[in-house]
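**Student:** Prediction below, plus the sequence it came from.
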Amino acid sequence: MSRRAKRTRGTTPPTLTTDSPCPCGLPATYGECCGRFHRGEEPAPTAELLMRSRYSAFVAHDAAYLLRTWHSSTRPRHLELDPGMQWTTLEVVATTDGSAFHTTGTVTFRARYRHHGKRGELHECSNFEREKGAWVYVDGTFIE
């Protein structure tokens, strides 16, 4: 077997500690930022923070959090995350509504990734709603 065939790069999610930089791109540690949402200590207070925490959950391969923060009407029964997907950077492009004073909101973002070594980008406008008082992801539209 060649040296290249033995590589498993991108198959193991990064180890995030409370002191790691948060993958969502905000200038805080993972523990102070998205980690508190992932641990269930509190819900994300805005649609943008929910979107950022969901991105961080994709980075950490935390399918349970993703399902927990998905609207009941659009949530899949199961979610299998591709171990070859490595999310690298997040850029929030725009937000509409989604604050403590709203019941709906949108977040447009670009998420860059490597999939089995090939670079790519997901550009999406995501829709969020409050369900039982908490922000949840409803669906999204891909932007080309």
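**Tutor:** Sure thing, it's come through.
**Student:** From here on, just use CA atoms for contacts and neighbour counts.
**Tutor:** Noted.
**Student:** number of nearby residues for the closest residue to Cys125 other than its chain neighbours?
**Tutor:** Nearest in space to Cys125, with sequence neighbours left out and distances taken as CA to CA, 6 or more residues apart in numbering, is Thr108 at 4.1 Å. The number of residues packed around Thr108, counting by other CA atoms under 10 Å, is 21.
**Student:** and Thr108, what does it touch?
**Tutor:** Taking CA atoms under 8 Å, 6 or more residues apart in numbering as the criterion, Thr108 is in contact with 92-95, 123-126.
**Student:** so where does the most centrally placed residue in the chain fall, helix or strand?
**Tutor:** For the chain, the residue whose C-alpha lies nearest the mean C-alpha position (CA atoms, centre = their mean) is Tyr55; its distance is 1.5 Å. When secondary structure is defined using DSSP states H and E, the element that contains Tyr55 is helix 47-60.
**Student:** Take this one as well and set it beside the first:
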Amino acid sequence: MMSLMEKSCPCGTGLPTELCCGRYHHGEPAPTPEALMRSRYSAFVLGLTDYLLATWHISTRPVELLPDPHTQWKGLSIIKEAPDLQKTPSQADIGYIHFRAYFKERARWHRLEENSRFVFEQRRWWYIDGTPEVMRLKPRRNDPCFCGSSRKLKLCCKE
């Protein structure tokens, strides 16, 4: 059995979980909106709902967040991080990340695409909200796997 130190982080950096998102899951503040977004994706994969709630800004945080046993998160792609250069001083503590996450739910593939908004307060980044779009996918067996392995879907994340 692989330890978290040996296993690649679910966020897709290729680093071991403990050297990547695991350190944020254990209390170290994420230094950027992208790092927080990646750690939150990893928390969804690992079922760390307490971490998800703890990193959600109080102004938009739900009362509870129940894990979904039918959802298997399979891959993450960062599309764009909004540049800080165009921000005014009053906007300097706001960050935006556009990402795609792939998941399987009850044998059906989906893509979640979201523009997420983050704020820097109390010396840390917080997730505020996002504009998600979910699309059902109909991949073929020989298509590349969504997890980013470069393998065919039929040989990788078919389960």
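**Tutor:** All right, it came through fine. Quick caveat, the model's predicted, so the values are computed rather than measured.
**Student:** TM-score for this pair?
**Tutor:** Comparison of the two superposed chains (TM-score structural alignment, normalised by the length of structure 1) gives a TM-score of 0.83, and 128 aligned residues with a CA RMSD of 2.0 Å.
**Student:** overlap between the contacts of Thr108 of structure 1 and structure 2?
**Tutor:** Contacts conserved in structure 2 for these, counting by both residues aligned by TM-score structural alignment, their matches' CA atoms under 8 Å: 92-95, 123-126.
**Student:** Kindly give a single PyMOL line that selects the buried subset of those.
**Tutor:** What follows is the PyMOL syntax selecting those of these that are buried according to 16 or more other CA atoms under 10 Å:
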select buried, resi 92+95+123+124+125+126
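**Student:** Spatially, which two of the kept ones among the contacts of Thr108 of structure 1 are the most separated?
**Tutor:** Maximum pairwise distance in the kept ones among the contacts of Thr108 of structure 1, criterion CA to CA, is 13.6 Å, between Thr95 and His123.
**Student:** which ones are touching whichever residue in structure 1 pairs up with Arg40 of structure 2?
**Tutor:** Per TM-score structural alignment, the equivalent position to Arg40 of structure 2 in structure 1 is Arg54. For Arg54 of structure 1, the residues meeting the contact criterion (CA under 8 Å, 6+ apart) are 65-66, 69.
**Student:** Walking through structure 2, point out its strands one by one.
**Tutor:** With DSSP state E, the ranges of strands along structure 2 come out as 71-81, 94-105, 108-121, 124-137.
**Student:** how about these in JSON lines, adding distance to Leu46 of structure 2?
**Tutor:** Compiled in JSON lines, the strands of structure 2 are given as follows (distance: least, CA to CA, whole Å):
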{"stretch": "strand 71-81", "distance to Leu46 of structure 2": "9"}
{"stretch": "strand 94-105", "distance to Leu46 of structure 2": "13"}
{"stretch": "strand 108-121", "distance to Leu46 of structure 2": "17"}
{"stretch": "strand 124-137", "distance to Leu46 of structure 2": "18"}
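**Student:** for these, which one sits closest to Tyr24 of structure 2?
**Tutor:** When these are ranked by proximity to Tyr24 of structure 2, the top entry is strand 124-137, at 11.2 Å, counting by CA to CA.
**Student:** Could you list the residues in contact with that closest one?
**Tutor:** With CA under 8 Å, 6+ apart as the test, strand 124-137 of structure 2 has contacts from 29-33, 36-37, 55-57, 59-61, 108-120.
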